[in-house]
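Novice: quick one, what's the 3D model for this:
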Amino acid sequence: MVVTPEQASAAREALLVCDAIGFDTESKPTFTRGETSTGPHLIQFATDKKAWLLQIGDSPEPHIRALLLAVLERPLPLKIGFGLADDVKRVHAKLDIRAAGVVDMSVVLRTPGQRNDLGAKTAVAKFFGLALQKSKKISVTNWALPRLSEKQILYAADDAQVALRVYRHWIGLGNTLPPLKPVKLPKPPKNGIS
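Specialist: From the prediction side, this is the model:
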């Protein structure tokens, strides 16, 4: 968990020297029709050996925001994850950060002509012959809590790191990424009117 300015600085140093990092977000689920999510509430980054989790309240601390800007708005390191379109849109809507260098493995691994994206569980089974344990019970917990449970922390760290591991394996098989396309973000309202 990144809390202090010193932890944010150490995370920034470790992440910015990487060619690629795992990336994901978690948001408190919405259960009422018409309710709008206030997420993301947690942003996760992972290297091959370590994960960093950043809690995002209504407004992140300055050192957390600086870390997010430094990592997300640069084209490198590549930000690797599964199903990232919504994550990137939420980060932009809440934090006004435009993520660059985003690699959505769900799209990259899609078989041409296939409509369904390949998720993390399916990718882990396909490439490693293992069953990725992703608890639905944990995924729908309150990610906006001021103190996350040990199970939430492990779930979030795994989510970021598994994407990076699948990417490394896929690249190791001789694959190359297609040219990256930026995620389409909503256009700002004209004259500041929504």
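Novice: can we go C-alpha only for contacts and neighbour counts from here?
Specialist: Fine.
Novice: for the residue nearest the centre of the chain, list the residues it contacts.
Specialist: For the chain, the residue nearest the mean C-alpha position is residue 24 (1.6 Å; Cα atoms, centre = their mean). By Cα atoms under 8 Å, 6 or more residues apart in numbering, residue 24 lies in contact with 43-45, 81-82, 84, 87, 156, 159-160.
Novice: gap between it and residue 32?
Specialist: From residue 24 over to residue 32 the distance is 24 Å, taken as Cα to Cα, to the nearest Å.
Novice: one more sequence to fold, the one below, so I can look at both together:
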Amino acid sequence: MPKLKAPSKEDSALLPHFAELPVQAIHIPQAPAEFDAAYAALTAARFLGFDTESKPLFNAGQHDSGPHLVQLATTQQAWLLQLHHPRALELTREILGAAHICKIGFGLDNDRQSLPRRLGTELVNVEDLDRRFKQLGYGPSIGVRAAVALVLRQNFRKSKRTSTSNWASPQLTTAQCRYAANDAHAPAVIQTALQHWEEHQLQRLSPSRSPRPGQR
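Specialist: This next block holds a predicted model:
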């Protein structure tokens, strides 16, 4: 199968903007009641968008203590779990180890290695959507931006400045919260549309069939 070309950043920029989560739908639990609410919502989900953030390392030999933030999202809400908080660590461990919840994201190879070490448990029922797109003929790491352009026909913008900010900070900025939440929200939204889009792609790429004799 010939390799398909994913939309470029320039192609994506021509599309309507991705519908980001409003600030009031982004939760950073701190108090016991907030963690209880997060637990109830997350454990009730059939699937969750999933991503992580780590404080960047700028010098060789620096100790990598990340990931520092785990993002989990439905199509309507997102939760940012700061792993310096014991309750956040406990909740993350439970959700990522839950077999009944599929955790969906992009480029998860590093998380599969670093998170078990950070959490002290293995990840269960985690799906890397990069592999789904590879099976359809795209490159090995299509990423969330190109996937949003393909499936949702929207432009998913990412700030490099925010991506390299201090994710270990106890107080995240509004820009960090939006960035982190939507990195998990986008895979959740893609998941709802992916099966229909895949079926359409397979029909479009399959050779057209000639009518049988006597058929019109």
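Novice: kindly provide the TM-score of these chains.
Specialist: Remark: TM-score between the superposed chains equals 0.82 [TM-score structural alignment, normalised by the length of the first structure]; 172 aligned residues with a Cα RMSD of 1.7 Å.
Novice: if we can go back for a sec, now the contacts of residue 24 of the first structure in JSON lines, with neighbour count?
Specialist: Putting those into JSON lines (neighbours: other Cα atoms under 10 Å) gives the following:
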{"residue": "43", "neighbour count": "22"}
{"residue": "44", "neighbour count": "24"}
{"residue": "45", "neighbour count": "28"}
{"residue": "81", "neighbour count": "29"}
{"residue": "82", "neighbour count": "26"}
{"residue": "84", "neighbour count": "21"}
{"residue": "87", "neighbour count": "21"}
{"residue": "156", "neighbour count": "26"}
{"residue": "159", "neighbour count": "25"}
{"residue": "160", "neighbour count": "28"}
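Novice: mean deviation, the biggest strand by length in the second structure versus the first structure?
Specialist: Counting by DSSP state E, the longest strand found in the second structure is strand 47-53. On superposition with the first structure, the mean distance recorded for strand 47-53 of the second structure (mean Cα distance after the TM-score superposition for the first structure) is 0.6 Å.
Novice: how many other residues sit next to the residue in the second structure that residue 28 of the first structure lines up against?
Specialist: Matched to the second structure by TM-score structural alignment, residue 28 of the first structure sits across from residue 55. For residue 55 of the second structure, the count of nearby residues is 18 (other Cα atoms under 10 Å).
Novice: same question, the one 3 residues further on
Specialist: Using other Cα under 10 Å, the number of residues around residue 58 of the second structure comes to 8.
Novice: contacts only, for the counterpart of residue 99 of the second structure in the first structure.
Specialist: Alignment note (TM-score structural alignment): residue 99 of the second structure maps to residue 75 of the first structure. Neighbouring residues of residue 75 of the first structure by Cα under 8 Å, 6+ apart: 100-102.
Novice: what helix or strand does residue 75 of the first structure sit in?
Specialist: Assigned by DSSP states H and E, residue 75 of the first structure falls within no helix or strand.
Novice: look up how far residue 120 of the first structure lies from it.
Specialist: 23 Å.
Novice: and if you look at residue 88 of the first structure?
Specialist: 18 Å.
Novice: higher neighbour count, the two?
Specialist: It is residue 88, of residue 88 of the first structure and residue 120, that has more neighbours when counted by other Cα under 10 Å, with 23 against 20.
Novice: I'd guessed the more buried one sits against residue 99; true?
Specialist: Yes - judged on Cα atoms under 8 Å, residue 88 of the first structure makes contact with residue 99 at a distance of 6.4 Å.
Novice: and stretch 104-117 of the first structure, how far from the chain's centre?
Specialist: 18 Å (Cα atoms, centre = their mean, to the nearest Å).
Novice: next one: stretch 178-193 of the second structure
Specialist: 5 Å.
Novice: now do stretch 31-51 of the second structure
Specialist: Using Cα atoms, centre = their mean, the offset of stretch 31-51 of the second structure from its chain centre is 16 Å.
Novice: how about residue 158 of the second structure, secondary structure?
Specialist: Here residue 158 of the second structure is recorded as coil under DSSP: H, G, I helix; E, B strand; the rest coil.
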